[in-house]
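Peer 1: Attaching a predicted model along with its sequence, questions to come.
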Amino acid sequence: MKAKSIRNWYLVHKWSSLICTAFMLLLCITGLPLIFHHEIEHLTGDHPEPVEVAEDAPRITLDGILETAMKRVPGDVPIFMIFDDEEPIVYMRTAASPTEAEDIRSNAYDARTGDHLPAPPFDEGFMWVMFKLHVDLYAGLPGTLFLGIMGLLLVASIVSGVVVYAPFMRKLDFGTVRADRSARVKWLDLHNMVGIVTLAWLFVVGLTGVINTLATPIIKLWQFNEMSALIEPYKGAPPPENLTSIDDALRIAREAAPGTEPSFIAFPGTDFSSPFHYAFFMQGNTPLSSRLVEPVLIDAGTGELTVKAELPWYVTTLLISQPLHFGDYGGLPLKIIWGILDIAGIVILGSGLYLWIGRRRSTLESRLRELEQGADAAVTA
């Protein structure tokens, strides 16, 4: 590779790394507990715990859960009904109105009995702080989009790092750490070795993180394009005054999407539905199909099927990216692997920061020459 080309790639690697390192280090640190959020919440008692119920005990309906939930929050309207993937728990999200959904209240109910399950507020505590720092730095959508830019810089840093260091590292045995050299050289070797080992993971997590930061624009685009077309026949019609049974609507949704169960239900007037519909987001029972939801719109006034919609490719990409980012596909074993790789990412970012802070004053050409000579010396030693 020509010296000028190496110089350009080195500059890309240097400045993309410098700009994003501190923020990526923060994301790796906050992301580590988020990988195990379900397990941590169980250990700390922050997760609702359903009690054992006899097999022949009577079961409550979704309409019954909704009625119980709304009595608990008088003056609110239902926003979402969310179904736990692993336990018989239904979360009811309510707010003063569908358009004031930023001030949401969440309560958990036993899906079998309808009993309220005590749990700390979902927007408080250690895990909430980690979540907010990881998602938007407590700055809302601007913070989320800023982190997306940092993620793009991380991807650029990874690609340029491979281009710059691959020719030099061919002269060293894989995993070589020159322990007889200075502390800076040892840290450089460690930085490069761990970086290569975790290269694919860092690239995937960085890229899926960037996609996740676009969640709000992606959903808005889906609403503007697909959802607007679906509700065109309702244009000018008043919203229904009396809503049909959720259980009856769910039966229709299951018939429209056989072999699926609801992941969540969006009530009329929310961002995920329309003023006229229940939106049932149905999921399969495999690790992949459980993430690729199928929206089924049911007329909330008549209970009739409006349409089973196909998600556009950009929404499907988002839905695949979200669990992949946190290793939430293969249960605890995959989470442990993700956690180990996350720690490796912290080592890479921390060592890169150390190498920058402890850098010597030298020209770019001398640093590149030193790197190549160091590799040559290791081969002849």
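Peer 2: That came in fine, so what should we check first? Numbering: from 1, shown residues only.
Peer 1: CA atoms for contacts and neighbours, from now on please.
Peer 2: Will do.
Peer 1: doesn't Arg251 make contact with Val296?
Peer 2: No - if you go by C-alpha atoms under 8 Å, Val296 and Arg251 don't touch, sitting 11.3 Å apart.
Peer 1: Compare these two and say which is more crowded by neighbours.
Peer 2: Taking other C-alpha atoms under 10 Å, Val296 and Arg251 do not tie; Val296 has more neighbours (28 against 11).
Peer 1: next, the one to line up against it:
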Amino acid sequence: MQRATLKIWFLVHKWTSLVCTVFLLLLCLTGLPLIFWEEIGHLTGASPEVAPAPAGMPRANADELIERALAQYPGDVPLFFGWDDHSPSVYVNTGARPDTPPAEMHTVVMHEYTGEILPASQFNEGVMYFLYRLHTDVFVGLGGTLFLGAMALLFAAAIVSGVVLYAPFMRKLSFGTVRMGRNRRLAWLDLHNLLGIVTVAWALVVGLTGAINTLAAPMQQAWQSQQLAAFIEHYKDAPRPTELASLDAAIATARAAEPGMTPAYVSFPGTGYSGDHHYGVFMHGDTAITERLYRPVLIDAQTGALTAQPQLPSYMTALLLSQPLHFGDYGGLPLKFLWAILDLLTILVLISGLYLWWRRGSTEARITEIERGGLAPATAETP
């Protein structure tokens, strides 16, 4: 590779890394406990274990569960009704108005069969929610989310440029070489290169899926305005219904329409997920992949009639698949531990990168070091 080309790649790696490293450290540090959000909830009692359903008992009526949830927060309206795939429990999100943002919602968790209200912390409170907001939008909303997405893309550029530089740098060195006996900068450089190449595939996948996840709100808005609009066109001049059809019957209609799937959650009219006149019953499969691929079934919220079963566009499918891949929560606890280990190694890569920038020499000296396969003479740096 010519020296001029090496210099371009070196500068790309240097500046993309410098711009994003502090934010990536924030994302890695906050993302680590979020990998184990469910397990931490069980340990702290925020998400207690739910007793199995009594043998032969039918599910509680969904309309009665909604009424029970609304009694906990008088004046609220129902927003979402959903199922926990790993326990016989359901949740109901309520709010002061149909477009209540998640940070202002109330949550009631109940036993799916007995209807008992279960002890559970609110999603929008506590340490884990604080870490979640830091990780997703640094408490400034969509602007913060999109900014973090841009940092994730810079991180991907830093990874790609680092891989390009790795090959010529390691030309005369054995894989895994960490030169501890010469000076501190060389040892940190070798460690940075080793950990970087070991984690490169994981870091690139997590970085790109993180960037995709930051586009969730714009993607959902595009889907609603483009695809859903075609199904709800003839409702556009009608006021939002105040008397709703049976939710329990709407769920049964959706189950019959998609017999090979089970309901994941239901959005109420006005929440933005199914327009102003429909229940959106979002169905999914029962495997590690298909449980993330939702199929919406639109039920007229006033008559209870089936309106449509729209297909999700490819960009929404990419979003849904990227979410579990980002946090490693589709393969059970062993995969989560692997994600945590790789996260810690990436933190070391970022810290070592900052140290190397602090102990930087001239750009020309660094290019010479790469050209010589990492065997350039040591400079007059402190050992």
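Peer 2: Received the coordinates, thanks. Being a predicted model, the structure only gives us computed values, none of them experimental.
Peer 1: The equivalent of Thr44 of the second structure over in the first structure: neighbouring residues, count only.
Peer 2: Alignment note (TM-score structural alignment): Thr44 of the second structure maps to Thr44 of the first structure. Per other C-alpha under 10 Å, the neighbour tally for Thr44 of the first structure reads 8.
Peer 1: Let me see the ranges of the helices in the stretch 201-350 of the second structure.
Peer 2: Along the stretch 201-350 of the second structure, the stretches classed as helices by DSSP state H, counting those that start in this stretch are 216-223, 229-231, 247-257, 314-327, 332-358.
Peer 1: Can you list the buried residues in stretch 216-225 of the second structure?
Peer 2: Across stretch 216-225 of the second structure, burial judged by 16 or more other C-alpha atoms under 10 Å covers Ala216, Met219, Gln220, Trp223, Gln224.
Peer 1: possible to save these as a markdown table with distance to Ile367 of the second structure?
Peer 2: Below are those laid out as a markdown table (distance: C-alpha to C-alpha, whole Å):
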| residue | distance to Ile367 of the second structure |
| --- | --- |
| Ala216 | 40 |
| Met219 | 42 |
| Gln220 | 45 |
| Trp223 | 47 |
| Gln224 | 50 |
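Peer 1: quick one: which of those is nearest to Gly361 of the second structure?
Peer 2: Taking C-alpha to C-alpha as the measure, Ala216 is the one of those closest to Gly361 of the second structure, at 41.5 Å.
Peer 1: The closest one reaches Leu319, doesn't it?
Peer 2: Yes - counting by C-alpha under 8 Å, Ala216 of the second structure touches Leu319, with 6.9 Å between them.
Peer 1: Just list the residues touching the match of Thr44 of the second structure, thanks.
Peer 2: If you count contacts by C-alpha atoms under 8 Å, 6 or more residues apart in numbering, Thr44 of the first structure has none.
Peer 1: And for Thr316 of the first structure?
Peer 2: Thr316 of the first structure sits next to Leu292 when contact means C-alpha under 8 Å, 6+ apart.
Peer 1: Show me what it aligns to in the second structure.
Peer 2: Matched by TM-score structural alignment, Thr316 of the first structure corresponds to Thr317 in the second structure.
Peer 1: what is the orientation angle of the helix ranked longest in the first structure with helix 331-357?
Peer 2: Longest helix in the first structure by number of residues, with DSSP state H as the criterion: helix 3-35. Following axes from the mean of the first three to the mean of the last three C-alpha atoms, to 10 degrees, one obtains 140 degrees for the angle between helix 3-35 of the first structure and helix 331-357.
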